[in-house]
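Q: model the following, please.
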Amino acid sequence: MKKFSTVLTILIVCLLAVSIYKYKNPPAQESITFFPIDPKVNFIKTETILSPLNKPTNFILWTIHSTLDQKAYLRQDAGLLFANGRLTGQLSDWKQNTAALIQDDQIATEKSTLLQAITFHHAELHEKGDQIFSSQAMSADQLYVVHSNPFKTFRVPSNKNEEQWKQQLDAETERMLQLSWNNGIRYFSIPLKNYEVLPFSQFHERAKTTLPGFSKPETARIVGNLWEGLYKNYILGIKKADGTIITPLGSTIPLILLAKDKTHLLVLTETGKGEPILLRQIIEEAD
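A: This is a model prediction of the structure:
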């Protein structure tokens, strides 16, 4: 009986130890959560690449690769691919206790297309004293795909024919997006004079330094919180006003509206069925 009691005591202690460990080290989940940026940790490589495959010729290889300068508790990369202004593909991966992630997909194109890919690279860092920090970066690429004879692709036009294709695809995409965004602005009665307007396709470049009216730490927090919100409310599915969740595929490139009073931002998009969607996010003060 004494031996049984001893074994039972050891078992209880082990169970308590496991419970305490799980409490302090909860299992990672597939999500993006912003934490204060750790300036000592950096990405040494981040890339989003769109490149043609030799066979079949109408396929494009979409590759996302990132490497942190150390292993992280959690590494995540989330990428969005737009074709002529509408979401056509998503890539998302996460792993624990690693520094690098790489993923790719083959995209079939049926017509001449402007492809635009944007990726958020994120690391969650657990440090001593139960402190949690982040490291983050963005990368992007775009490619013009022309279904002519012969089939060709280019990033920057190198001749008159390619320049004409660029102008045509840019104009078609811009016309569709402007119509969609204007419909959404009217539908939600958004006072544009109160906002700085940034198409999401330009957000990567604009956020490299600082966003209009914001410091570098404030910009980092806005970028991290924006992608956290996009992941939960866009990438994993768009939640409509009636509570139903629909796929984001086919939706337009989001329009980011930064309030000039620095209190919030809006994310405006349109579903594949033409329904305007508006997300609102409070802008928190940087630490």
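Q: every contact and neighbour count from this point should use C-alpha atoms.
A: Fine.
Q: so where do the helices sit in the stretch 1-150 of the chain?
A: In the stretch 1-150 of the chain, the helices defined using DSSP state H, counting those that start in this stretch lie at 2-24.
Q: end-to-end on stretch 182-200?
A: In stretch 182-200, first residue to last residue: 15 Å (CA to CA, to the nearest Å).
Q: what's the burial count for N54?
A: Using other CA atoms under 10 Å, N54 has 10 neighbouring residues.
Q: what does K55 give?
A: 8.
Q: give me the distance between it and Q106.
A: Distance, K55 to Q106, using CA to CA: 11 Å.
Q: and if you look at T9?
A: 56 Å.
Q: so which of the two has more stuff around it?
A: Ranked by neighbour count (other CA under 10 Å), T9 and Q106 place Q106 first, with 16 against 12.
Q: residues contacting the residue lying closest to the more buried one once chain neighbours are set aside?
A: What sits nearest to Q106 in space, not counting adjacent residues and going by CA to CA, 6 or more residues apart in numbering, is L61, at 4.7 Å. Each residue near L61 by CA atoms under 8 Å, 6 or more residues apart in numbering is listed here: 49-53, 104-107.
Q: which helix in this protein runs the most residues?
A: Secondary structure of the chain per DSSP state H: the longest helix is helix 160-187.
Q: now the angle from the top strand by length along the chain to helix 160-187?
A: Counting by DSSP state E, the longest strand found in the chain is strand 59-83. For strand 59-83 against helix 160-187, the angle by axes from the mean of the first three to the mean of the last three CA atoms, to 10 degrees is 30 degrees.
Q: emit the PyMOL select command for whichever of the contacts of L61 are buried.
A: Command for PyMOL, covering only those of these found buried under the criterion 16 or more other CA atoms under 10 Å:
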select buried, resi 49+50+51+52+106+107
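Q: turn the contacts of L61 into CSV, including distance to P36.
A: Converted to CSV, the contacts of L61 look like this (distance: CA to CA, whole Å):
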residue, distance to P36
I49, 29
L50, 31
S51, 35
P52, 38
L53, 40
D104, 29
D105, 32
Q106, 35
I107, 36
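Q: for T269, give me its contacts.
A: 180-181, 184, 251-255, 276-278.
Q: next up, for comparison:
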Amino acid sequence: MKYIWVSICVSLLSLTLFYFYQVTKEESVVKYFPIDEEVKFESAETSLSFQEGEGDDEYEVGWKIKSKSDEKVYLRQDVSLLYVNGRLKGVVNKWKENADEINKHSTLHGEDTKKYEAVTFHHGEIHKDDDVINSIQATSGDLLYIIDSPHSNRIAFKKPETQEEEKWKNKLDHSIHQQLKAQWDELKAYYQIPVEQYEQVPLTDLPSYNEENPFPYIPQGQYNRISGQLWEGLYKNYVLGIKDAKSKHPIQSYIPLLLFDKKGKHLMVLYEDDQGEKNQLIQYY
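A: Got it, this is the predicted structure:
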């Protein structure tokens, strides 16, 4: 079944640099190939961690991506996106040839109350002979709440375990959701999206889906293909725009919104960069 990616931009402005960008000099390419039946991922993980900083008003956030296949493959690659309070903070894009493992740890400076969300696509390209190319893939993610308020002790958690943590989580989630909703509503109105015909999913929710729990309304048994092609399009249109950026300030763009057609024909990705450039990607199944 063929697929088509359409990228619609309101101007030719290039995307802006993220706060944090790591990549080797030559870009690799994330490309979907049929899933290999023999090679598997032994592990595929994303983790966010909290460390106290040197000053009372500062702290550090560890951002780690790690994956290992059960044998060396032609190309291993992990692409990770980090959002802070709903806005893009950075991207890590690491790849190796003839390798089985990717392991990358980064540390970011933080301050004030924040919600950190990371999502990672783990990919491997397998060349068994000149004519056959297969792949392996997995998606992982993590989140971390850090509460840094003058009215309470600094706390960090992934899942609330006390009433105080639950209160802070709900307060922060509500504030972030209101900002995201305003951004997404503007994009849906701009592209005249009939919202009742779509299931809406934030990009940061992708790790909650897998072959056993597939995307909503997609054809049965097609999760791996659609997920792989989705990340292929995101990488080409959303991630690689970073390196050609002109602006010197952070992009701070909001989390993209995915819309899954309830008729099972296509999906869309909507996002806007910090200069107001609106983007719509369409993937037909």
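Q: which of the contacts of T269 of the first structure tops the neighbour count?
A: In terms of neighbour count, T252 stands highest of the contacts of T269 of the first structure at 27 neighbours, by other CA under 10 Å.
Q: what's the spacing between the alignment partner in the second structure of it and E165 of the second structure?
A: Here T252 of the first structure is matched to Y254 in the second structure, going by TM-score structural alignment. For Y254 of the second structure, the distance to E165 of the second structure equals 25 Å [CA to CA].
Q: now do Q220 of the second structure
A: The gap separating Q220 of the second structure from E165 of the second structure is 39 Å, by CA to CA.
Q: neighbour count winner among these two?
A: Neighbours were counted for Q220 of the second structure and for E165 using other CA under 10 Å; E165 has more, 19 against 10.
Q: excluding chain neighbours, what is closest to the more buried one?
A: Nearest residue to E165 of the second structure, sequence neighbours excluded (CA to CA, 6+ apart): F157, at 7.8 Å.
Q: count the neighbours of the equivalent of the one you found over in the first structure for me.
A: Using TM-score structural alignment, the partner of F157 of the second structure in the first structure is F154. When neighbours are counted by other CA under 10 Å, F154 of the first structure registers 16.
Q: what is the neighbour count of K246 of the second structure?
A: K246 of the second structure: 12 surrounding residues under other CA under 10 Å.
Q: in a strand, A220 of the first structure, correct?
A: No: according to DSSP: H, G, I helix; E, B strand; the rest coil, A220 of the first structure belongs to no strand; its state is helix.
Q: what about the aligned partner of it in the second structure, distance to L206 of the second structure?
A: In the second structure, the residue paired with A220 of the first structure according to TM-score structural alignment is N224. Noted for N224 of the second structure: a distance of 13 Å to L206 of the second structure, by CA to CA.
Q: so who does the closest residue to V269 of the second structure other than its chain neighbours touch?
A: Counting by CA to CA, 6+ apart, V269 of the second structure lies nearest to L258, which is 4.5 Å off, once chain neighbours are set aside. Counting by CA under 8 Å, 6+ apart, L258 of the second structure touches 200-203, 267-270.
Q: which ones among those lie within strands?
A: Using DSSP E, these in strands are 200-202, 267-270.
Q: for I35 of the second structure, state which of those residues is nearest.
A: L267 (21.0 Å; CA to CA).
Q: the closest one matches what in the first structure?
A: Match for L267 of the second structure (TM-score structural alignment): L265.
Q: ok, the nearest residue to its match once chain neighbours are set aside - how many residues close by?
A: Residue nearest to L265 of the first structure in three dimensions, not counting chain neighbours: L258, with 4.5 Å by CA to CA, 6+ apart. Residues within reach of L258 of the first structure, counting by other CA under 10 Å, total 24.
Q: residues contacting the closest residue to L80 of the first structure other than its chain neighbours?
A: Distances taken as CA to CA, 6+ apart put Q90 closest to L80 of the first structure, at 4.8 Å, once the chain neighbours are dropped. Q90 of the first structure is in contact with 78-81, 235, counting by CA under 8 Å, 6+ apart.
Q: any of these buried? List them.
A: 78-81, 235.
Q: the strands in the second structure, which residues?
A: Per DSSP E, the second structure carries strands over the ranges 5-9, 20-22, 41-52, 59-84, 87-110, 114-127, 133-147, 155-157, 198-202, 257-261, 266-272, 278-284.
Q: now the last one: which residue numbers in the first structure?
A: Residue correspondence for strand 278-284 of the second structure in the first structure, counting by TM-score structural alignment: residues 276-282.
Q: distance from the chain centre to that stretch, please.
A: Once both centres are worked out by CA atoms, centre = their mean, to the nearest Å, stretch 276-282 of the first structure turns out to sit 16 Å from its chain's centre.
Q: which residues touch it?
A: So stretch 276-282 of the first structure is contacted by 183-184, 187-188, 226, 229, 240, 263-271 (CA under 8 Å, 6+ apart).
Q: if you set the cut-off to 7 Å instead, what comes out?
A: Stretch 276-282 of the first structure is contacted by residues 184, 263-270 when judged by CA atoms under 7 Å, 6 or more residues apart in numbering.
Q: and that stretch, how far from the second structure on average?
A: Aligned to the second structure and superposed, stretch 276-282 of the first structure gives a mean residue distance of 2.0 Å (mean CA distance after the TM-score superposition for the first structure).
Q: for I238 of the first structure, give me its contacts.
A: By CA under 7 Å, 6+ apart, the residues touching I238 of the first structure are 245-248.
Q: now with 6 Å?
A: When contacts are counted by CA atoms under 6 Å, 6 or more residues apart in numbering, I238 of the first structure touches 245-246, 248.
Q: adding distance to Q116 of the first structure, write those residues out as JSON lines.
A: Listed next are these as JSON lines, based on distance: CA to CA, whole Å:
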{"residue": "I245", "distance to Q116 of the first structure": "25"}
{"residue": "I246", "distance to Q116 of the first structure": "22"}
{"residue": "P248", "distance to Q116 of the first structure": "16"}
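Q: let's see which of those residues end up in helices.
A: Using DSSP H, none of those sit in helices.
Q: for those residues, which one is nearest E124 of the first structure?
A: Closest to E124 of the first structure out of the contacts of I238 of the first structure is P248 (25.7 Å), distances taken as CA to CA.
Q: residues near the closest one, how many?
A: Per other CA under 10 Å, the neighbour tally for P248 of the first structure reads 23.
Q: can you check E232 of the second structure too?
A: Using other CA under 10 Å, E232 of the second structure has 18 other residues around it.
Q: doesn't F33 make contact with it?
A: No: using CA atoms under 6 Å, E232 of the second structure is not in contact with F33, being 10.2 Å away.
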